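>>> Okay, sequence plus prediction incoming.
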Amino acid sequence: MSESGAQATRRLALRIQYLGGGFYGWQWQPGQRTVQQCLEAAIEKIQRQPVRCSAAGRTDTGVHASAQVVHFDTEKRLVPETWRRALNAVLPEDIAVQDAAWVPPDWHARFSALWREYRYCIYNSTVPDLFVRSTSWYYPYSTLDERAMASALDTLKGQHDFRAFRRAGSNRSHSLVRIDEVECRRAGQLITVRVRANSFLYGMMRLLVGALAEVATGRWSVQRFAELWQSGNREAIKYAAPPQGLCLVGVGYPVDPFRTNETVTSRCDTGQEPSQTILNESGF
């Protein structure tokens, strides 16, 4: 306790889920319902003080998260489990806190992260399934070739300039991204595209999936896909996949603040099998 009698602040990390359909993205926007606004309002109800949260990924309007990580500073002396239960009691039904943990004062949800992982879900069938429609792109027009999509994804691995998959409006000074892992697989009518990278450009995943759909229908060859993004031809990447199919499913740190050296299961709630990621001291 300081000389003034005030409690010293501590930093708390949260792992949260949210269904993005009811939000205008993560970040505060005047007059709009956002995840950050709702989470901060819930924290303020508990600690009776203003708060500002930082997130590992600033998801866009309509995008979901099954493993978003955020942090905030607080003087409130509650154990992490009590924070988790208290927040879930006052949060709206489309946000849930999965884990809470104290972290060092210099730890940052965004800047301490080694990687983020997004998964995009496409429901490729002539018959809609209402139970996955809010968390996937319903694509009834033709049968998509997931093997061609996988081949196109393989051209992305490594560090490259991905300006072709960058929406206008970003203030980032460069378009360099290191993509570490990619995957495309089909389970029945559901196709999932998974990408793990050190960071993502503004709108990158939705533009990428829109371009992959061109490959999957046969309109583009894998070679043309690679040539377009490698040349930085943003004009050729015309269509972004809709937001509801996208989900932030993991964030990696040098040491997982929630379950160090344990298996963490995350799932985009669209019916596919869960993915398991070991978060150890290397972050993988």
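Happy to help now that I have it.
>>> only C-alpha atoms for contact and neighbour calcs from this point on.
Noted.
>>> Number of residues surrounding the nearest residue to S125 once chain neighbours are set aside?
If you skip the residues right next to it in sequence, S125 has P140 as its closest partner in space, 5.0 Å away by Cα to Cα, 6 or more residues apart in numbering. The number of residues packed around P140, counting by other Cα atoms under 10 Å, is 14.
>>> Outside of whichever strand or helix holds C247 itself, list whatever touches it.
Following DSSP states H and E, the helix or strand that holds C247 is strand 246-252. When contacts are taken as Cα atoms under 8 Å, 6 or more residues apart in numbering, the neighbours of strand 246-252 outside the stretch itself are 56-57, 59, 63-69, 113-121, 135-136, 205-206, 266-268, 279, 283-284.
>>> Can you name the element that comes right after it?
Heading towards the C-terminus - elements assigned by DSSP H and E - strand 246-252 is followed by strand 263-266.
>>> Against I122, how distant is the residue nearest to S125?
10 Å (Cα to Cα, to the nearest Å).
>>> Show me what the strand or helix carrying W102 is packed against.
If you go by DSSP H and E, W102 is part of strand 95-103. Applying 3 or more Cα pairs under 8 Å, 6 or more residues apart in numbering; DSSP states H and E, one finds that strand 95-103 makes contact with strand 10-18, helix 80-90.
>>> I'd like to check what contacts the shortest one. Which residues are they?
I take that to be strand 10-18. Residues contacting strand 10-18 (Cα under 8 Å, 6+ apart): 35, 64-75, 80, 94-105, 109, 257.
>>> Try it again at 7 Å.
Strand 10-18 is contacted from outside by 64-75, 94-105, using Cα atoms under 7 Å, 6 or more residues apart in numbering.
>>> here's the one I want to compare it with:
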Amino acid sequence: MRMALGVSYGGTAYSGWQSQPGGNTVQDRLEAALERFATVPVSTVCAGRTDAGVHGLMQVVHFDTSLERAPFSWVRGTNTFLPPDIAVQWAQPVPDSFHSRACAVGRRYAYVLLQSPVRPSIEAARVGWVWRPLDEDAMREAIEHLLGEHDFSSFRASGCQARTPVKTLRRIDITRRGPPAGAGGPHGAASCYWRFDFEGDAFLHHMIRNIMGSVVAVGQGLRPPAWMGEVLRARSREAAAPTFSPDGLYFLGPQYDPIWGLPERTAGYDLLP
């Protein structure tokens, strides 16, 4: 039978999702836990790989097994052997035709950014950080250039293995939580949290982190909003801003056709600003 799992994890301690010889990846830890529960090796396929330091709120994987257990047993049994920062959120049997990556019709990410004169502490490694105030109107104008189908070579890591740099960004939302813009704090500008939501058919390696670097450059007034369009048209990584920190990046999960009947969110969604 084929099983699908929804997995959440904090990526700070791991070298990304994909298995590596050193074994310090989320996939390595998950497969080791599955093997201990199932008493046989288990090989998983994920919906979307994440980089070192990137968090996952609902990574979806599938695997084939001859072990017959109730879905809840897969959740509790596997979690028994996982570290505290990785947990299976749900398990569900799926048809053999289901493939966690190939059946995904979209993917969602969020980037959470702290704007503050003082670096983060309790939220360290969970948020990105800027100390200069950001201009929301300028950032909104800049991201309009990215919506739709484009060649995103300017935001593609040199080691990206995607077959094509052409992707479709369907939605980018910006929300702000905190004191009103312009309010003062003990060190000048008031602190606040920014959340950037991305939805697209697929993403290139480092694509969102590279976009965030350029969005922040515009928000801080280092570049005009129209510059984002120039970067996109250049189709050159050298045209864009440096890659932004992985700390505030969250893989919210893939999107599937409702026919598969899979959950669309986990409890962790409600923790983000």
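Received it, and whenever you're ready, just let me know what you need. Quantities reported herein were computed from a predicted structural model and do not represent experimental measurements.
>>> just to revisit the earlier point, quick check: strands, which of the contacts of strand 246-252 of structure 1 are part of them?
Mapping the contacts of strand 246-252 of structure 1 onto strands (DSSP state E) picks out 64-69, 115-121, 266.
>>> neighbour-wise, which of those leads?
Within those, most neighbours by other Cα under 10 Å means H64, with 32 neighbours.
>>> Test my guess that that one contacts G20.
Yes: using Cα atoms under 7 Å, H64 of structure 1 is in contact with G20, at 4.4 Å.
>>> how many neighbours does the equivalent of L176 of structure 1 over in structure 2 have?
Aligned against structure 2 by TM-score structural alignment, L176 of structure 1 finds its counterpart in V166. V166 of structure 2 has 15 neighbouring residues, counting by other Cα under 10 Å.
>>> For V166 of structure 2, give me its contacts.
Contacts were defined as Cα under 7 Å, 6+ apart; by that measure V166 of structure 2 touches 149-152.
>>> thinking again about what came up before, apply the buried test to the contacts of strand 10-18 of structure 1 and list what passes.
Under a neighbour-count criterion of 16 or more other Cα atoms under 10 Å, the subset of the contacts of strand 10-18 of structure 1 counted as buried comprises 64-74, 95-103.
>>> give the contact list for W137 of structure 1.
By Cα under 7 Å, 6+ apart, the contact set of W137 of structure 1 is 121-123, 242, 244-245.
>>> Mind putting those residues into a markdown table with distance to Q47 of structure 1?
Output for those, formatted as a markdown table (distance: Cα to Cα, whole Å):
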| residue | distance to Q47 of structure 1 |
| --- | --- |
| C121 | 38 |
| I122 | 41 |
| Y123 | 43 |
| P242 | 37 |
| Q244 | 33 |
| G245 | 35 |
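>>> List the residues that contact the counterpart of T135 of structure 1 in structure 2.
If you follow T135 of structure 1 across to structure 2 using TM-score structural alignment, you land on R126. When contacts are counted by Cα under 7 Å, 6+ apart, R126 of structure 2 is found next to 247-248.
>>> In contact with the counterpart of A101 of structure 1 in structure 2: list those residues for me.
The criterion is TM-score structural alignment: under it, A101 of structure 1 has Q92 as its aligned partner in structure 2. In this structure, Q92 of structure 2 makes contact with 3-5, 71, judged by Cα under 7 Å, 6+ apart.
>>> Most neighbours among those, which one?
Using other Cα under 10 Å as the neighbour criterion, L5 leads these with 26 neighbours.
>>> Can you find the partner of that residue in structure 1?
By TM-score structural alignment, L5 of structure 2 lines up with L14.
>>> Tell me the spacing between that match and A56 of structure 1.
Looking at L14 of structure 1 against A56 of structure 1, where the rule is Cα to Cα, the gap reads 11 Å.
>>> same deal with V222 of structure 1?
Taking Cα to Cα as the measure, V222 of structure 1 falls 32 Å from A56 of structure 1.
>>> of the two, who's got more company?
Neighbours per residue, other Cα under 10 Å: of V222 of structure 1 and A56, the larger number sits with A56, 24 against 21.
>>> What is the aligned counterpart of that one in structure 2?
Under the alignment defined by TM-score structural alignment, A56 of structure 1 is paired with A47 of structure 2.
>>> Its match and T175 of structure 2: what is the separation?
With distances defined as Cα to Cα, the gap from A47 of structure 2 to T175 of structure 2 amounts to 26 Å.
>>> from what I can see, R140 of structure 2 looks like it's in a helix, true?
Yes: under DSSP: H, G, I helix; E, B strand; the rest coil, R140 of structure 2 falls within a helix.
>>> Show me what it aligns to in structure 1.
Alignment of R140 of structure 2 against structure 1 is given by TM-score structural alignment, with A150 as its counterpart.
>>> Verify the stated contact: its match with C184.
Yes: in terms of Cα under 7 Å, A150 of structure 1 counts as a neighbour of C184; the distance is 5.1 Å.
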